[in-house]
Each structure stands twice: as structure tokens, then as C-alpha cells.
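# need a structure here:
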Amino acid sequence: MPARPGAGTEGSTVLPAGPTQLPPSGLGDSLPATRETPVDDAVNGQEHPQPLFEVDEMVAGHFRVLGQLGRGGMAQVWEAKDLELDRRVALKAARPRPPVPPLRKEARALAAFQHPSLVTVYGLGHHEGIDFIVMERIFGVSLAERLEERRSRGRQLELSAALEVLTAIAAGLAVVHRSGLAHRDVKPENVMLTPDGRVVLMDFGLVLPEYDSTLRGFVAGSPPYMAPETLADRVGMGGGQLVDVYALGATAFEMLTGRAPFVAPSLNELFVMHMEAPAPSVRDLRADCPPALDELVGEMLEKDPARRPQSAQGIAWQLRGIAARLDTPRRAASQPPPAPDTGILDVLVVEDDDALARVEAFYLEQLFGRERLLLRRARDGEEAVAAVRQRAPDLLLLDLHLPKLNGIEVGMQIRGDGLAPDTKFVAVSAGAQESDLQLLHLLGFHHFVPKGEGMQERLAEVLIPLFPELSSRG
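You can find the predicted model right below:
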């Protein structure tokens, strides 16, 4: 899965409001109730909107467009090079159109925030009829992608990891709410996980001031995470933050169980479940969930906003308390046993090409001597993570282009799960991009060796300083 920032208001829905104005049965029956339903595009007859920019186009005189990172019904996100400041940025662009709150409102809202869980805005511009926000280019994967990766392998997110991410989201929302704003589209797609451990709440395209949160006439959000009062168009004055609390509860339920709290074959049925069906218990689907966490998620999913936790800050404090009471600290529980100190260098070669794996093994034997090496091999990303869980190697030679999980994703998972803190990582690739190298540095992997001619000498230049006592050249 590519590392990218959030792609605008993907999957968000803008529909006529009110309990008697839910989508007609034709629309509801034809659109499954999933996060990926681009209702806004379908309604406006633009299932494939035209790109707003072109690659290599100069925007506002000094932003050179590098490529599109994502798109949704309301906006497109492009990667660009700021030629004046010599840095990569993300441009979120849209043509102003009602009833969607304009991009300028989103930019002004974000500009007021300074918090690790919120994206930084650098500026606002206009180019040939297109509004755009210049913002921090976030490298990483979305929470939705991380959850899908776990689902595809039949695994659930670790409790400690889920608590860490939820706490960061709640802390970010607390800053938003203290500024008198409501996000209104909290969901896994709008949460980015970066290699250096940041949890970033993205996409403020639906943000509204609390004094404006009673705006009538349309309902906006993403169906699996929409609060009952939003669907009924009954958000009271100052009630926007409790809409966010409900969406955070739905996100928490999905993180802990692997599925949304309410699942239905049509939008109409899903909306009815949000408004009438009791929220399921997390512990019914996950027995190791602490009772206090199950209770907190249930409270966030209360139909009556008055019965939900009344502040995101309070939720963050409760989540920290639950995390502190877990029986076994996360890193102690997940840390594999270290390799015994035998004077033997334990090396894990992660390479899907058999011939290249043999070449790398030969180079290592030339550097350290066969008798000083314990060589292991993983042929894809999943095998690599499993091998590290079994025993942390002294050295991991990691190809960046692998089946199943690529090298960047392997590194993110190893770092994210607290594995192998003492292992030396050396990335190898025949075609690493600048963005790959930036991600590697964020992960703390500072050694890179290009494949091809001269690889043996380049490996020696990197490895001898790392293991001088074992090198046959030392």
C-alpha cells in the first residue's frame, strides 16, 4: 500500500437532511453501506472528476506539481515541490461550490491549531479558479489501511496499539473542540499513522464552528460513523463535539473488533440502525477487551448525546488510565528474545529474488567469514515480520520491493510493534525514490545500499563500521 497523505473528503456523504428525507430506496439499495461509497460524486454525476492540476504544472508561480495523491467527492490532494522553500508539500485543491463548506474555511480552521495530531497548514492560495491549501506532506499509511491489512491476515489490532492511536485522536479532537470547532468526519480514512509514531487527524473539509453546527438543510459525514442526531438533522447548539465523540466511538469499535458497529446492505437500513439499534458490545467480539474500555466505547455510541462522554479531553484521560492498567506493558509483551551473545552475527536477509539473496549471502561471508555468521532468509514482508518476532537479528538486510508487505511497511510494523530495538537495519533497493529514503529516515533506518555494480564495496562501507569487531577486514 503506498505511503500517502489523506485524500480529501473521500467517502463522505452530503445528503438532504431530516428523518423523512433519507436517501430514496433506489439510491439506498444501489449503494452498499461502506466507507468507500462516493455519494457526493454519484449525486453530482462526477464519478471520475477531471484532475484539477497536471503533473509538472506550476501552481501559483512556485509549486511544481509532482503527482496526485488522492481524491474524493469534494477535493483532490496533490504532491508538489515548493521551489521557494525547497520542500515537498501537499496541495488540497477544490473548486468552490455550495453546499460544501469552502476550502478556505478548512484552511483557516487548521491554521489555528498547533498539535502533533493535527496537520500543519502552510498557506492558502488560488490558481486559475481553484482554491488550494498548502499543507504538510504527511508520509505514512491511513488507519483504514492498517486495519484492512490486519483483517486480510485474520488478525486484530493489538490492544495497546489501539489505545495509543485512540488516545492521540482524542487529544487532537480536544484541541479542535477547545477552539470552538467540530470536525464532523472522524473515521479511519481520516487518520494517518506516520513512521515516526505520529497519529494525525486529517481532512477538515466538513469542519464547522460550534455556533454554525445547527446549520440546516444538509447532512454531511460518512455513513458508518454518523451520529443519530446528525442523520435526523437535530444537532443542537454546541453539539458538534458530541457528533465527533460518536464517530470516535464507531472508529474505536472498528479498531478493536475489525468491523463497524453497524453493518447493513443499504444506506436506509444503516441509518435506521444508527438511530434505533443498541450498540453491540466490544467484548462480545473480543474477549480480551478490558471491561472499562468496552464500557467507554459503549458510552461514546449512546443514541442520546447527553449520555455520551462530554469532552474529548476526558476520553483521552480515560484511555490513558485504561492503558496504564493493562497487566503487561506493551513492549515487554511484544519484544522477542534477543539473540544470545555468542560472537556470531545473526543476519536476516529479506529478499524475494533467490539469485540476489545468494549474492548478498556471499558478500556477507566475504566480509565476516562464514564461521561468524548465522544467516536466515525471508522471501516476503510477512515472513520477515514473523522471523523478527521469533528472534530479533543483529542485522536485517531489507529489500524495499517485496511481495505482501513492502520494505517500508515491514519497517513500520516492526517499529510500531516495538520489535528489535537493537537490530541494525540496512535497506537495499535497485530503485528507491526520494520519498522512500525520507520514510526510512523517519523510521530511524539511516543506512541504504543501492543494488547493482559495486554493491559489495558499498555494503562493506556500511557494515564494517557497524560491526568492526566481527569484520574479517577489521
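# C-alpha only now, for contacts and for neighbours.
Will do.
# which residue packs closest to the spatially most central residue of the chain, ignoring adjacent ones?
Centroid check for the chain by CA atoms, centre = their mean gives residue 142 as the closest residue, at 2.1 Å. Of all residues not flanking residue 142 in the chain, residue 192 sits nearest, at 4.3 Å (CA to CA, 6 or more residues apart in numbering).
# next one: that neighbour from residue 88, what distance?
Distance of residue 192 to residue 88, given as CA to CA, to the nearest Å: 17 Å.
# can you get me the start-to-end distance on stretch 227-244?
8 Å.
# hmm, I typed the wrong one, I wanted stretch 177-191.
End residues of stretch 177-191 are separated by 17 Å (CA to CA).
# and the contacts of it?
6, 10, 12, 109, 112, 142-145, 169, 173, 176, 199-204, 206-210, 213, 220-222, 225, 240-241, 243-244, 247-248, 250-251, 312 (CA atoms under 8 Å, 6 or more residues apart in numbering).
# would you mind checking those for buried ones?
Among these, those that count as buried by neighbour count (16 or more other CA atoms under 10 Å) are 6, 10, 12, 109, 142-145, 169, 173, 176, 199-204, 206-210, 213, 220-222, 225, 240-241, 243-244, 247-248, 250-251, 312.
# next, the second sequence, to be compared with the first:
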Amino acid sequence: MPPRNLGPYEVLSVIGRGGIGTVYRARHRESGNAVAVKLLGPPPACDPAAARRLAREFEALRGLHHPNVVRVHEAGVHEGYSFLAMELVEGLDLRSYLSPMLDDAPGGGDAPCTGAHPLPSTGGCGCDPGAWSDEPESQSLLTPAEGDPVAGADAIRAFAALMDEPDTGPGPEPSCHEPAEGGRIGPVLAEAAPLSPALLERLNRRGRLARLHDAVLQVCEGLAYVHARGLVHRDLKPSNIMVDDRRWVRLMDFGLVKLASDAASLTQHGKVVGTYRYMAPEQARGEPVDHRADLYSLGVILFELLCGRPPFMARLAPELWNEIIALPPPAVLAMNPGAPTRLALLANRLLAKDPRERFQTAEEIAAELRR
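Prediction:
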């Protein structure tokens, strides 16, 4: 059982659990303000690497103040428990926010303007539980099938069970610059199965695309702020992007953040950190990365949200690394001809293997979105 009190905070309820810790809703006893508290287990159960990650997240975030970046309050150790108190974001992760099922809910639909139309009530509460828990993979974006009796928060959660995967921490030495055993990686396109008419209709709903455009713009504004302060997130994925009940986007889970100027420590040579499916080719090779790796990850997210699947679909890490490094991604417009052309071309440019061929800054992407 966790302590009932952590420093000045009273622990109230569980928000999310994972292999290395738990996220709780808590209350500051003096102010009464609600917060989210990330709590690691006590020694010896607490992984020292997880404790370092928690400390790194606090150090990176404590001086940041931006509407699109989650705020942290304090970090500490209480009776052997390492904890981080942070802003409690009430809302949905990015993928759930872009569920077509939200279009059918009161207050969903064609109302993307930040702060103008609160999200419909879903029972969701966000404080990056994905940072702690293994996230499910799924075969289909549209779950359950049309006509199934699932509605409201359950429908949104069902839709959200897509292609997010656990972050790896420092991983094994990648062999992805060599072809996978039994296969040869050549200059061919990643497999692109046709999307069903029903899926295309849902992906291309006007309200959903308006929400997507607005959310990606806010992500870019948050990234521009973070990158301008010399930080690289290194684990950008849908579960680390939350949308609150006033439709403000927050970048979350900075546990793998590094200073861009500290090139030697951005990665240990030959080690892979991040979430495999969203990492840039240079990240998959275990090479030092800069802010353009975050822009590649944004490209993966945008591709997935436009096409209903990520650009690379391999299930095993070595095969996925090979695809990320060697295979050109499918063209968004070839998979979803009804996707907005500007967003489709933006996604494919961000997925360039060579960082020099991507957009170079988040500000450039934001300017393109405002055109």
C-alpha cells in the first residue's frame, strides 16, 4: 500500500498502474489543489533507472512554463518512495481525442477551437499513465465494429486501443542496419493494405480533421518551446500527448528528455531509448539525436492518425528497426486519398530518413499549418 501522504500531498485514488510505478490523483493539503503524483515503489523494488528518469523529468520541466507543456510542482522521496507531483490534466490522450466516435458525442463534432467548446464528458483523466504501463497493440482502428452496442467513454477507449507500445528504456544493441534474418530489406514500400470505405469515412470526418489540425498545431507550439530551451523529448507518442477538457494540448512524460547540446549523452552508442514504433531512424540505430528526431516522431503520429495505422507495421523489434531505417513509408494520399493534402504531405516529409530532408524546426511546421 502506498503512503496516504507524500510530503504536502494527500493521496486520493489511482489513475494508472504499470510495472515500475503508479500514478495517483492527490490533493495539496494547504491549497486544496488537485495534482497528479507519479510514485515509484520503495527499495528494493524501485528500479534505480526509473528513479533517475523521474529526477530527470523534474529537472527538465521545473523551469518550463507553456500552455502546451505539462507543469511540474515538486519531486522528492517520502519513506523510501520517490515521487513527482505535477499538473493533473483532465481529458483524453491524443488518439482518444481523435476518435470519430467523439463526433457523435454532445459537444464533440465540429468544435476544435481551443477553450471554446469543452470536451464531452468521458470519465477520462490524464496524467500520462502511458509512461508507466504497457500499452496494447490492436489490429484495427475501428473497434468495435459499426453497429456494436458500445457508446460514450467505452467506445472512445475501444477506439483508442491502437498501436501504442511500451517505452523501452535503454534497449539491446540494434542490428537494424543489417537485413533481418531470412529477409532482405530493399528499396520497396512498406506494405500498405487498402483501407475500407467505412474506415476512410470515419477518418475523414470534418470535425475529426479540424480537431487533428488544431491539435498538431498545438503540439508544434509546445515542441518549439521545448526545443528552443535545448531539450529533446525522445519519446513523443499519442499517449504522451493529452488534450484537456478545454481542448488545450499538453506534452507529457519527459522521462527520456535530454539536452540537445549534450550530444555525447543523448544516447549511449548502440543503445536504443524511446518507443520503437515512433522513433526516428537515427534513434533506432542508437546514434545521437537532436530535435529533428521529435519531428520524425510527430510524422509517425500524424501518419497514423490520417491513415488509421502506423507507417511501419512489423511486430518484432529487429524487423521494425529494419523497416524504420530502410523502407520508404507509404504515401499518405495513396492510403487515404481524402486526407487533407497539406497534412498528408507534411507527414510524409517528416518521415524522411535523413534528418536534413525533414522540416528543420517545429516553428516551420506550425507556419505551414497556419497557411
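# circling back: of residue 192 and residue 88 of the first structure, which one has the most company?
residue 192 (30 against 20; other CA atoms under 10 Å).
# what's the match for the more buried one in the second structure?
Applying TM-score structural alignment, one finds that residue 192 of the first structure aligns to residue 242 in the second structure.
# that match should be in a helix, yeah?
No - looking at residue 242 of the second structure with DSSP: H, G, I helix; E, B strand; the rest coil, it is strand, so not inside a helix.
# quick check: it vs residue 248 of the second structure, distance?
Taken as CA to CA, the span from residue 242 of the second structure to residue 248 of the second structure is 8 Å.
# pull the contacting residues for the equivalent of residue 39 of the second structure over in the first structure.
In the first structure, residue 39 of the second structure lines up with residue 93, judged by TM-score structural alignment. If a contact means CA under 8 Å, 6+ apart, then residue 93 of the first structure has 52, 75-78, 103, 130-133 as its contacts.
# show me the subset of those residues that the second structure keeps too.
Contacts conserved in the second structure for these, using both residues aligned by TM-score structural alignment, their matches' CA atoms under 8 Å: 75-78, 130-133.
# taking these one by one, which sit in strands?
Using DSSP state E, 76-78, 130-133 are the members of these that sit in strands.
# got these as JSON lines, with neighbour count columns?
As requested, those are exported to JSON lines (neighbours: other CA atoms under 10 Å):
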{"residue": "76", "neighbour count": "26"}
{"residue": "77", "neighbour count": "28"}
{"residue": "78", "neighbour count": "27"}
{"residue": "130", "neighbour count": "14"}
{"residue": "131", "neighbour count": "19"}
{"residue": "132", "neighbour count": "27"}
{"residue": "133", "neighbour count": "23"}
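# got a markdown table for these, with distance to residue 399 of the first structure too?
Below are those laid out as a markdown table (distance: CA to CA, whole Å):
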| residue | distance to residue 399 of the first structure |
| --- | --- |
| 76 | 32 |
| 77 | 29 |
| 78 | 28 |
| 130 | 41 |
| 131 | 40 |
| 132 | 37 |
| 133 | 36 |
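# residue 303 of the first structure: which of the residues you listed is nearest?
Using CA to CA, residue 76 comes nearest to residue 303 of the first structure of those, at 33.6 Å.
# without its sequence neighbours, what residue ends up closest to the aligned partner of the closest one in the second structure?
Under the alignment by TM-score structural alignment, residue 76 of the first structure pairs with residue 22 in the second structure. Among residues not flanking residue 22 of the second structure along the chain, residue 39 sits closest, at 5.4 Å (CA to CA, 6+ apart).
# for the one you found, helix, strand, or coil?
Relying on three-state DSSP, one would call residue 39 of the second structure strand.
# my read: residue 266 of the first structure touches residue 29, true?
Yes - between residue 266 of the first structure and residue 29 there is a contact at 5.0 Å, judged by CA atoms under 8 Å.
# so if I had to pick from these two, which one is more boxed in?
Comparing residue 266 of the first structure with residue 29 by other CA under 10 Å, the one with more neighbours is residue 266, at 19 against 15.
# mind listing what's buried along the longest helix along the second structure?
The helix that spans the most residues within the second structure, counting by DSSP state H, is helix 206-228. Buried residues in helix 206-228 of the second structure, counted by 16+ other CA under 10 Å: 207-227.
# mind listing the helices for the stretch 351-474 of the first structure?
Under the criterion DSSP state H, counting those that start in this stretch, the stretch 351-474 of the first structure contains helices at 354-368, 381-390, 407-416, 434-443, 455-466.
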